[in-house]
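K.L.:
Next come a sequence and a model predicted from it.
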Amino acid sequence: MSEAAKICSELIRIDTTNPGPGEREAAEYVAGLLSEAGLSPVIVESAPRRASVICRVPGDSPDALLIHGHLDVVPADPADWAVHPFSGEIADGYVHGRGAVDMKGSLAMTLAWVRQGVRPRRDLVLAFLADEESTGEFGSRYVVSEHADLFEGCSEAISESGGFSVTMPSGVRVYPIGVGERGTAWMKVTARGVAGHGSKPPVDNPVAELARALTRVADHEWPIRLTPAVSAMIGELSGILGMEIDPANLSGVPPKAAALFKGTIRNSTNPTMMNAGYKINVIPGTAEAGIDGRFVPGFREEFLDTLDRLLGPRITREFINFEDAPSAPTSGLFHELGAALTAMDPTGRPVPYVMTGGTDAKSFARLGIKGYGFAPLLLPPDLDYFALFHGIDERVPVEGLEFGVQTLNRLLATPH
């Protein structure tokens, strides 16, 4: 059995559901693997059992590369799965279980490579973090604010959501490399009115006011806003597919290709939660809702101005989580990442990629660290990789993990 598959399986068997039991046991397991490799990992705990691991690997240059990933996973109901989500079963060429894709498989690739004892050509800082599946308050945000010294010398970083193969209808394998993320604007919005009896004409019903505002927010068609990275991806895909892609009309674009950019060509606002009242015959004095807002790099102010107009003057908003949209250049390390992939897959086509959601890269951007999405995997053409993120029957191919370890070696190892 490959070491990457074995480590992935063992990490999956440690339940790190967020919210749930915390990451301490997984952190201790990771620290043990690093210690066995002769390294000196540090476990930091932001709250009881909310633990992260930081470890520096000496290389030939003090200009350090950060490799970060998260130990926590989203919940999984065993009744929905063909294989128990915390079994870590290895069968049919796959490692099965919650976190196989997001992102214990990627952590396993990094650990398997480090344990080979190869000296990297630059210092590496490894961060195995808590709480990414929430706000990062107990993970990346904590280590950035309280242990910034552990990241000294780090100018660039790699992490999840990039470097995996996507096979086009022609058979060409595209490898998206993350160079940015949409910003995050999770908010609570509140309408205030006049409480009263439900049988009487309302004086000022906050439930109705909030419902009207949410309808405006949900129905708004955000304009297309192409960043340079997304424009570059669309141009690359147009050449690969032999068609001119119009982002305003994706009807003829293969779904696998469209999935790489359709969520990042505009801002978005999705109402996700509502809370009002305590009795059916009482008009409440307040009504609240939650909105998941995202904005493309460079369009934060337009997003906020439009959002306030849609909500209207009678709705107040309060951010639960607000993170700017980070971006990284499509030069330097970007080309090194692409070269590592094409060394392993000469016919592969690396392309720049902006992520729809978010990662811990947002926290590390506060330290001036440029983040790239690069967790390399060679995937079967028929595997719907995007559906596995937070989905049921999550799994990662064993051969894909081995490809990832070898690609990391191409990227990180000192040339002989």
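P.N.:
Looks like it came in fine.
K.L.:
C-alpha from now on. contacts and neighbour counts both.
P.N.:
Fine.
K.L.:
what about stretch 69-77, distance to the chain center?
P.N.:
On the basis of Cα atoms, centre = their mean, to the nearest Å, stretch 69-77 sits 12 Å off its chain's mean C-alpha point.
K.L.:
For that stretch, buried residues please.
P.N.:
Across stretch 69-77, burial judged by 16 or more other Cα atoms under 10 Å covers Gly69, His70, Leu71, Asp72, Val73, Val74, Pro75, Ala76.
K.L.:
could you list every residue that touches the last one?
P.N.:
When you say that, I think you mean Ala76. Listed by Cα atoms under 8 Å, 6 or more residues apart in numbering, the contact partners of Ala76 are Pro85, Arg98, Ile392.
K.L.:
also this one, for the comparison:
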Amino acid sequence: MSATGEDMRSESTSRAVSEVVDLVSTLIRFDTSNTGDLATTRGERECAEWVAEQLQQAGYTTEYVESGAPGRGNVFARLPGADPSRGALMIHGHLDVVPAQAADWSVHPFSGAVRDGYVWGRGAIDMKDMVGMTLAVARQFKLEGTVPPRDLVFAFLADEENGGRWGSQWLADNRPDLFAGVTDAVGEVGGFSLTVPRPDGTERRLYLVETAEKGLGWMRLRAKARAGHGSFLHEDNAVTILAQAVARLGTHTFPLVLSDSVAEFLAAVSQESGLAFDPDGPDIEGQLAKLGTISRIIGATLRDTANPTMLQAGYKANVIPQTAEAVVDCRWVPGRRAEFEREVDELIGPDVEREWITELGSYETTFDGHLVEAMNAAILAHDPNGRTVPYMLSGGTDAKAFARLGIRCFGFAPLRLPPELDFSALFHGVDERVPVSALEFGTKVLEHFLLHS
């Protein structure tokens, strides 16, 4: 059956929208907490098997893959398109979530409760919302016999919350056949709306499409010196050496560097809102703050960052230890890797060693081409007051692994959000939730996009 008929689009959308809330709620009820430890991470296999079952019920042939360790479950399914000569489009989402402390929440974080117009629970926006929307649309395409313009690969993945070592990174290294023929991919942390005021008193919704990610590296610092008694004079103290290096690094402001994605974002916001962003001015972060809470995400993309997160030294109060260690969360702007490391070495000095614990590269693509046009058209079809704009993510996603395979990656998980919702605070936050209306909107947009991709 053709994917271009208006009746088919209407029926398919209605069916997908009718089940997306239940799908997201059920996904949240799987406790897929990723602790970063193979022994204590749980739930991915059970969740992946349930996803596979939903796809199989609709008629898909699925492949279940454990990515390098027992229980690290991933599911793949492919829907043939009208033109097999075109590269396939992959829609990917991760099934794991960060842990949550139930005592801190107003609802149980794994209840999937639907109340007050929201679906509540860990993963509601990171990213079981997109997983549910993808699953709803995938099921409807198969049930209705819809043929998309190109092959679609649906990938539901493990371990994104720990950098993908036992998920996308392992799959890219060990099972590249799963991505055969894939040329483009869409995933998380993009497509959400940002409402900006316009000079004429109206508002415009900008939908932020992720086109870039900063590089990610977790760095261990180590100082070694002479151990001794805590009561003696001791100038050669590993704790002091390390503490001074950590303080220099943690308080350092790296230079402002505007990538193409960030520059295009600022230009679009300026055009719509009338706000001026002067990269040569003394307070561009202050100018960004006028955008509200989203400035936490955007502000972190203007320059490299190095935030100390862990310290470890000593074993007794009256013993000066021989070694002291720290861990630093490092993020660098695309193209800045070598310069970033040079600055770090200058800051920590010659008496402190460093090594990478985890190291994932940066990524950036251009905001143009047929796929970008399809995203914008899908948004406009369901929000005539919308506009897609590129932006850079300060964090990381599974796109880092797929970019290594030559796949062009975007973040596009469409959500139309209430202007008053502090969206950025919900990522890994308490009382994570997603508006029901945003899920329904996103499902319609995702279907339109895939039918014209």
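P.N.:
Thanks, I have it. Small disclaimer: the values here were computed from a predicted structure and weren't measured.
K.L.:
And the TM-score between these chains?
P.N.:
With the length set by TM-score structural alignment, normalised by the length of structure 1, the two chains reach a TM-score of 0.97; 415 aligned residues with a Cα RMSD of 1.4 Å.
K.L.:
which among the contacts of Ala76 of structure 1 end up buried?
P.N.:
Members of the contacts of Ala76 of structure 1 classed as buried by 16+ other Cα under 10 Å are Pro85, Arg98, Ile392.
K.L.:
how much space between the second one and Asn18 of structure 1?
P.N.:
The one in question is Arg98 of structure 1. 12 Å (Cα to Cα, to the nearest Å).
K.L.:
Compare the contacts of Ala76 of structure 1 with structure 2 and list the overlap.
P.N.:
Counting by both residues aligned by TM-score structural alignment, their matches' Cα atoms under 8 Å, structure 2 reproduces these contacts from the contacts of Ala76 of structure 1: Pro85, Arg98, Ile392.
K.L.:
and the last one, what pairs with it in structure 2?
P.N.:
Right, Ile392 of structure 1. For Ile392 of structure 1, the aligned residue in structure 2 is Val430 (criterion: TM-score structural alignment).
K.L.:
Tell me, how many residues neighbour the residue nearest to its match when sequence neighbours are not counted?
P.N.:
Counting by Cα to Cα, 6 or more residues apart in numbering, Trp105 is the residue found nearest to Val430 of structure 2 once chain neighbours are left out, at 5.9 Å. As a burial measure, Trp105 of structure 2 scores 14 neighbours (other Cα atoms under 10 Å).
K.L.:
Tell me how far the residue of structure 1 most remote from its centre lies from Ile283 of structure 1.
P.N.:
Centroid-distance maximum for structure 1: Lys200 at 48.7 Å, with Cα atoms, centre = their mean. Relative to Ile283 of structure 1, Lys200 of structure 1 is positioned 9 Å away (Cα to Cα).
K.L.:
what's the answer for Trp186 of structure 1, then?
P.N.:
27 Å.
K.L.:
residues contacting the spatially most central residue of structure 1?
P.N.:
Closest residue to the average C-alpha location of structure 1: Thr359 at 3.8 Å, with Cα atoms, centre = their mean. Residues near Thr359 of structure 1 by Cα under 8 Å, 6+ apart: Glu132, Glu160, Glu181.
K.L.:
check contacts around the residue lying closest to Gly371 of structure 1 once chain neighbours are set aside.
P.N.:
Distances taken as Cα to Cα, 6+ apart place Ala157 nearest to Gly371 of structure 1, at 4.7 Å, with adjacent residues excluded. By Cα under 8 Å, 6+ apart, the residues touching Ala157 of structure 1 are Leu65, Leu66, Ile67, His68, Ala361, Ile369, Lys370, Gly371, Tyr372.
K.L.:
before we move on, back to that, shared neighbours of Arg98 and Asn18 of structure 1, which are they?
P.N.:
Residues touching both Arg98 of structure 1 and Asn18 (Cα under 8 Å, 6+ apart): Val73, Val74.
K.L.:
ok, the residue nearest to Val430 of structure 2 touching Arg433?
P.N.:
No. Contact criterion Cα atoms under 8 Å: Trp105 of structure 2 and Arg433 do not qualify, at 11.2 Å.
K.L.:
shared neighbours, the two?
P.N.:
Common neighbours of Trp105 of structure 2 and Arg433, using Cα under 8 Å, 6+ apart, do not exist here.
K.L.:
ok so, going back, quick one: the residue farthest from the centre of structure 1 is in a strand?
P.N.:
No. Lys200 of structure 1 is assigned coil when assessed by DSSP: H, G, I helix; E, B strand; the rest coil, not a strand.
K.L.:
Map it onto structure 2.
P.N.:
By TM-score structural alignment, Lys200 of structure 1 lines up with Phe232.
K.L.:
list the contacts for that match?
P.N.:
Per Cα under 8 Å, 6+ apart, neighbours of Phe232 of structure 2: none.
K.L.:
can I get the buried ones among the contacts of Ala76 of structure 1 in JSON lines with secondary structure and distance to Ile291 of structure 1?
P.N.:
Formatted as JSON lines, these follow (DSSP: H, G, I helix; E, B strand; the rest coil; distance: Cα to Cα, whole Å):
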{"residue": "Pro85", "secondary structure": "coil", "distance to Ile291 of structure 1": "29"}
{"residue": "Arg98", "secondary structure": "coil", "distance to Ile291 of structure 1": "26"}
{"residue": "Ile392", "secondary structure": "coil", "distance to Ile291 of structure 1": "25"}
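K.L.:
Right, I'll call it a day here.
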